[in-house]
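>>> okay, structure incoming, though there's no sequence with it:
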C-alpha cells in the first residue's frame, strides 16, 4: 500500500507525547530514526526510562505513514515471561490507540485460550506479544511461512534475561529462520545494563550480520542503596539468623511509604517473611500480598493488578516481580539478604521510581553480618559501572534437535538450508557438517542404539525434504517444545475447594499425612497425595516446615566478590568508608586479630583443630559453585599426598575441609601444587562422581531433545519416573554409544554450569599470583564459623544443631574477650 504522504509519523508521535505532557528522550528519538533507516540494534537503559516506546514507536511511525494497516503480522514482540505479555500488550495497544493507528495487539503464550490460538493460526494480528516457546510452536504449523510474510520488525524485550540460557539459543534459531525468509529484517533488543553489551548485541543480530546500533539511555539512573544496620551484631555471625530479627526496622521503613515490594532470594524465604509481616501488622491484612512463581497464575494476576492500582501496602515477592511490569505506585523496595549481583540489585531497585528520570531507592536487609560488606560493595560496584556479563551458550545440540523437529512438523526443511540458518547464529557458528549430520540421523533414526525403536523415528526424509508425517508425533512434540526444565511440580489443592499453586514433588515426598507446611502465606496440613495432587486443609497448629524450592541459592558474582575484597583491603589499612562496613567493624577486627583479612593480592588459609578433627579453611571469595568444585579438587589432591577422608562445607566466601586425622604439614611449594590450574579438568573428574552428575544433567537434555516425553497434562510422569527412564537411557548410551553427542553435552554442562569450571580455573590462576597467608588460630575465626555452622546444620536435628551453635558461640565470644583484654 502506498504511503500517505500527508502524514508525518514522527511528528504525529511528537504531538501525542505533547498531549500527554511528555517530552521524548534523546535516546528514544535516536531509536526511532535508526529503525526508520532500516538498522537493527540494542537499546540499553535503566528500568523505567522509556525503552518500550523507544522500540515500539519506530515501526509505528512508518505504519502511520502507510495509511490503513494491511492484514497480517507486522511486529513480533518477544518477552521472556508470559506473565509480562498481557501488561506489555496493553501498553502497546494504548500507544497505537492514542496515535489513531488501527492496529490490533494480541498475546500468544501458554496462557492463551485454545480458541484464540486457533484463530491466530488462521490470521495473526498486526502485532503479537509472545514468548520464545510460543514462537517455536508457531513455527511447527504448515502455513507458518505465510503468517510471517509481511513481518517488518522483531523486538526482543529483556534480552539480558534470555542471553545466557537455552531459551536464548532457542530464540536465536527462530530469528535465523525468520531472517532467511525476510532478508534485512530489523531486529531490536531491549536490555538493562550489562557487562558485555557488544557481545549481547552480536548474539542477537547473528553471525555475519551488518553492524548494529547500540543506543544507551540519556541519563545514569540515580540509585540509593542503604543497608539496614542491626542494633547489635554478634562477632561470630552465621548465615540466615539475622534477617527476621530486623523485622521492626523493615516495618518502620515500609510505614514511611505508600506501596512497597519486599524481595527475597528464595520462595521459602518469601513465605516466612510474609507470615512474619502479617503477624506483626494484622491491620495490613487486606493490604499485604505474597507473589512468587509457584502461586496460582490467577492470584498472581490479581496481585499485579492491585499493585498497579496502588491497593497494597506491601507485596512480598521473589524474582517473579523483577522484570518489566510497570508498577508506578511503588515507592519503596526492600531486598532481604545480599542481592549476590550488581545487576540484580539494579533491576530490583528500579521497581521504585519506575518513571524516566525518577530516582530509585532500595533498603538491603542483611541475613548475616558479613552481608553488610556485600551491600556496601554492591553500591560501590554500581557507582563504578561494574556490572555482570551474561555469557551466551554454544553448541547446545539438544536445542538444535528440538528446533529441527519443530520445523519438520511445520513447513519442513532442507538440510543445506537448515545448516546455513543454524550457522548464522552465535550459538551454532561453530557447528560442523559432521555434527549437523549427526543431528539428522538422531531425529530420523534415533542413532545406532535406538534405531530399532519406532518412536525415535520422528522425522522422515523424502526427496531432500525433512517432515514429520505422523500427526501423533507432531502433537506430542508441540506439547514438549521449550527449554525450561525443573523438578516435577505437584499441585496443591484444598480437600474441598480451591487450587493454591504448585510445589516441588521432592518436598511433598518428605511429608507424611498430618504434617504441616507453610505455602501461599498459609499454614497447611497435608491430608493425602493422589495423582500428582497434594490435598490439604488449613492447619490448626503453628509448627510447620517451609518448602525449600530449588535454585534459590545464588552464587556471589565475580564483580561483587572483587569489590568485597577491595573493601577488606581498605579495612586492613584501618579505612572504614561505608556506614555498613563501620557497623561490622567489631567482626572484622576479631577476624584480623585472630587470623587475617582476605584480599585480592593474597589468599587466606586457616588451619584449626577442634573435637571433631582437623579443619582447613580457605577463602578465595569466588562463589559457592566454584568453591564446591575447589573443595572436591583439594580433598582429592591432598588425598594423593596422604590418604584421608574429608567432610566438605562451602559458602560464597570460602570452603572447609574437615578430616579426623591430621593432614600433612604442607609447605608453600606443596600448596602451590595443590592450587595449580594444571590438569584441572582431569583432576576434577577424578575427584567427583562426574558420571552421576552427568547422568542427572542428562535428564534435562533428554527432555529438550525429545528422547523422553514428559506426559500429557494431568497425566505427567513423576520426577522419579523421568529420572529412572532417562537414567536407563544414559546408561545404555554410555555403554553402547559412548561417543553420543548428547552425553558429551551433559558432561560439558556439568563442568560449565554446576561446577562453574571457568571461574574455578580463574581462582587457581589468581592463586598462582597471590601470596599465601597461612594462619593457625586456636579457635574458629568469624569467617570460618559460618562454614562450620552450615556443615553442622546438614547433619543434626534443628534442636541439637542450635544447641551446638549456641555453645560454640559462647566459647568463641569468651576467647575474643580474652584476646581483646590482652591487647589493651
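Good, I have the coordinates. As the structure is a computational prediction, the values presented were derived from the model and not from experiment. Residues are numbered from 1 along each chain as shown.

>>> could you use CA atoms for every contact and neighbour count after this?
Noted.

>>> max-length helix in this structure?
Secondary structure of the chain per DSSP state H: the longest helix is helix 798-823.

>>> which elements pack onto that one?
helix 785-793 (3 or more C-alpha pairs under 8 Å, 6 or more residues apart in numbering; DSSP states H and E).

>>> put this beside the first:
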C-alpha cells in the first residue's frame, strides 16, 4: 500500500529542514516507511530507480537516532555487492553530517582490515553496511548476542536480486537467527519493481509465509516511462552470432551525442571484445572504460570513481553494474545483445538519469535476427509494464548445512530449537523435520558413507542434548570458507613484474601455451607461463587473440520473453516496425514452411549434406535446450535414427542424424524426464561439477586453509573421490540430493523443460521439407562455432551464411554479403 495521505509532520524539524535545504519534498513512499517504523511494522518498499528507495530505508533510523542518541549497533544494512555497501556508506555520510547527527556509519566486507573488524565487534557503529557473507561470519562468533542484541532495524537492499539465490538462502537463515538475538528489530526490504511482490513479502516475513501479516507492502509511484529505441543498423544484420560488433560504429556515434553512456553486455567475453572494438574506432580518443567482475578490484574501483566524477564518456559493463550504484550523469543506457528478461532490462535502464520525473533513455542493439525479435518482445513488455516472474524454489540443503555449522560455532544448540528457527526463513518454510535431521546428521558425522572419516565429524553432542562444534579447528575452517559464491578455479593475471590485472578461469589458462595471445582487461596480452597461482603475461602479442569465456556466463532467456517472441513470430500484424530484412525473412519462412505456433511446437526435418536434420523451435532458453538435446539423442539412438550431434541456442535446437525418427509424439513424450534423465545425469560430467560446488558450500571440501589456498585441480580431485564414494555406498546422501536439486534447477532447467513438454503434448506441428528453411539458417550456422576469433573466422562465417541462404532461399539473388534480394 502507498500511504499518500501521510504528511511531512512525521519528520522532526531537523530532518524536515534538511529536505528543505536541498530543495526537496519527501516522496509519499518515504513518509509511508517512516509511518511503518513508527508503528513498529516491517516494510517492503517496491519503487523504481530514482525514487529515493535507499533514503526511504534509512530515514526511520536517522530519525530515531536523532531523537534518541545511543551507542551500539542500531541498523544493519545488507547489500548483494561490496561496492554498493561502500557506495551507500559514502552517500549516507552527507545527510548524517549535514543534520549533525551523532551517528557512526561503517562498512564491513571481505575487504575490511582485520584490526577494524575486531574493533567493530567490540564497539560497533550505530549503522553498519555489510554483505550476506559477512553477516554469516559475524553470527558464527560467540559474542554475536552482544553484537546484535541492540539491533533495531535490518535493511536488505536489492532484495529481488537476492531472493531465490543461494546467497539469499544464507541471508534468510541469518535473519532467522537475528530474530532470536534481536526480537525487537524491524525488517526493511528495498526492491525494484517485481512481477510477484507477495513472494518478497514472504521472504521478508518472520514467519516465512505470505500470510504472516507482519510486513507492510509500500508501493512507490511509478516514474516516467523510459524512452527505448531498437537500433536499426545500416550495416548487414547478421543471421547468427552474439557480439553485435557490426553495429559498433553506430553505437559510437550515440556515445558522441551523449554526456555519459553505460553499455551493458551479457558476458565478460563480450565486454572485452566490445571494449576493444570501440577503442579501434575511437578516433576522438573519448575516455571509455571497462568494468566486469573478473577485473582486479583496484581497477573496478578506479572506474567507479571516474564515473562518479563524471570523467568518462562511456563504460562497457556486465551485470557487475546492474545493481545499486547510481550516477546521475548517465544519460543513455545501451544494451548490446538481447536483454534475456524484461525485469533485467528495466533494472539496467534504471541506471540512466536517476530522476523519477524524467524518462531514462535506452538503446537496444540486437546481435542477430532472432535477437531483433527478442529486443522487440522486451520493448513491448516494458511498455506494457509486465515483468518476468519465476516460481520460488526451496532453499539449498548445502546452504542449510553451512548455516547449521555456523550456529554450532557460535554456541551449542538444541536441535528442536534450531529447527523451529530455521523454518521461519521463507526458503525453508517447507523443510520437513526428517530432512532437517538428515542435514544435521551429515554436519555432525558426514553421514553413513563418510562417517568412518574423522575429518567429517564436525559436531559433538553434549550431556544436556545440545550440539556444539567438535573443536576450535572446525570453527576456524568454517570462518575461512563461509559463503555460497563458488567460482571456477581462478588464476590471477599478472603483468610481468607489474600489477595484477584480474582473474581468469584456470581451465582457460590450461589451454594456452607460452607465446599465445589473448584479450583481457581491455589489453592485448602475451601469455608467458604460470607461476604458482598466477598467469604471467606481457603486453602485446601476435596472431588472432583468444578471449576468456567464463563458466555460467550466458544469461537464460526468460519464460515471459519467450512467450512474447513466439507471439510476434506467429502474428504478421506485429511485424511492421521490424527491419525490412527481418520481415522478408519471416515472410519467406511462412511461404517455404510455416511459422511456429504460440501454443504448440514446430518441428522441421530436412536433408542436408547426407544427413537428416531435425529442428525444434522451442524458445525455452539455452539450458533447457541443451538438456532436451541430450535426451532427444538418447531416445533417437533407441529408435534407430543414429543421431550424430546437436546444437542449441536460446531459441532453437537442431539435431542431425542418419535417419529421421518416425514417431515425433513418442520422441517428445514427457516420460523422457524419468529414466532417460536419470541415466543421462548419472553419466554426465555436469553432476560432478555441480557436486563440487555443493560440497564446497556444505563444508566437506575446504577452499582455504590457514596460509594457503587449494588449486582448482586439488579441489576437483577431492570432490571426485567423495562423489564416487557416495554414489557407490550412499546414493541417498544429502549431498547427492542437493546436487540433483541444483542440476534440475539451474544447468538443466528441468522444471521449465517439464512445463514445455506438457504444453506441446498433442500439439506438435511437423513440416518435412526438401531443404533447410529460412528460420533454420541461424541455428545451423552455430554448428561447430564455439568462439569467434579474428577477421578470418568472420569471413568464413559470411561464406557459410551466403551458402546457407542460397540453399534455403534460392528465390534470392545473392548480393555477395549473405543477404540477397527477391527475384
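Yes, it's here. These numbers were taken from a predicted model, which means no experiment stands behind them.

>>> what's the TM-score here?
The TM-score (TM-score structural alignment, normalised by the length of the second structure) is 0.93; 804 aligned residues with a C-alpha RMSD of 2.3 Å.

>>> what is the burial count for the closest residue to residue 661 of the second structure other than its chain neighbours?
Ranked by C-alpha to C-alpha, 6 or more residues apart in numbering and with sequence neighbours excluded, the top spatial neighbour of residue 661 of the second structure is residue 641, at 5.7 Å. Using other C-alpha atoms under 10 Å, residue 641 of the second structure has 18 other residues around it.

>>> in contact with residue 641 of the second structure, which residues?
Applying C-alpha atoms under 8 Å, 6 or more residues apart in numbering, one finds that residue 641 of the second structure lies in contact with 657, 658, 659, 660, 661.

>>> aligned to the third one, what sits in the first structure?
With TM-score structural alignment as the matching criterion, the partner of residue 659 of the second structure in the first structure is residue 662.

>>> number of residues surrounding its match?
Neighbours of residue 662 of the first structure (other C-alpha under 10 Å): 13.

>>> cool, and the one 4 residues further on?
Under the neighbour criterion other C-alpha under 10 Å, residue 666 of the first structure is assigned a count of 12.

>>> tally of neighbours for the residue nearest to residue 543 of the first structure when sequence neighbours are not counted?
In this structure, residue 543 of the first structure finds its nearest non-sequential neighbour in residue 516, 6.9 Å apart by C-alpha to C-alpha, 6+ apart. Look at residue 516 of the first structure: counted by other C-alpha under 10 Å, it has 25 neighbours.

>>> and what of residue 508 of the first structure?
21.

>>> strands along the stretch 151-300 of the second structure, start to end?
153-156, 186-191, 215-219, 227-230, 261-264, 288-291 (DSSP state E, counting those that start in this stretch).

>>> any chance of the contacts of residue 641 of the second structure in CSV, plus secondary structure?
Below are the contacts of residue 641 of the second structure laid out as CSV (DSSP: H, G, I helix; E, B strand; the rest coil):
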residue, secondary structure
657, strand
658, coil
659, coil
660, coil
661, coil
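
>>> among those, the buried ones, what's the ChimeraX command?
In ChimeraX syntax, the buried subset of the contacts of residue 641 of the second structure is picked out as below (16 or more other C-alpha atoms under 10 Å):
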select :657,659,660,661
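
>>> pick the one among the contacts of residue 641 of the second structure closest to residue 324 of the second structure.
Ranked by distance to residue 324 of the second structure (C-alpha to C-alpha), those are led by residue 657 at 48.7 Å.

>>> OK, contacts around the closest one?
611, 612, 613, 641, 642, 643, 644, 645.

>>> could those go into a markdown table alongside secondary structure and distance to residue 482 of the second structure?
Output for those, formatted as a markdown table (DSSP: H, G, I helix; E, B strand; the rest coil; distance: C-alpha to C-alpha, whole Å):
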| residue | secondary structure | distance to residue 482 of the second structure |
| --- | --- | --- |
| 611 | strand | 52 |
| 612 | strand | 51 |
| 613 | strand | 48 |
| 641 | coil | 49 |
| 642 | coil | 48 |
| 643 | strand | 45 |
| 644 | strand | 44 |
| 645 | strand | 41 |
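
>>> and residue 585 of the first structure, what's its match in the second structure?
That one, residue 585 of the first structure, aligns with residue 583 by TM-score structural alignment.

>>> and its match, what helix or strand is that in?
Using DSSP states H and E, residue 583 of the second structure maps to helix 580-592.

>>> what's the angle from that helix to helix 790-808?
40 degrees (axes from the mean of the first three to the mean of the last three C-alpha atoms, to 10 degrees).

>>> buried stuff in helix 580-592 of the second structure?
Those would be 582, 583, 584, 586, 587, 588, 589, 590, 592, for helix 580-592 of the second structure by 16+ other C-alpha under 10 Å.
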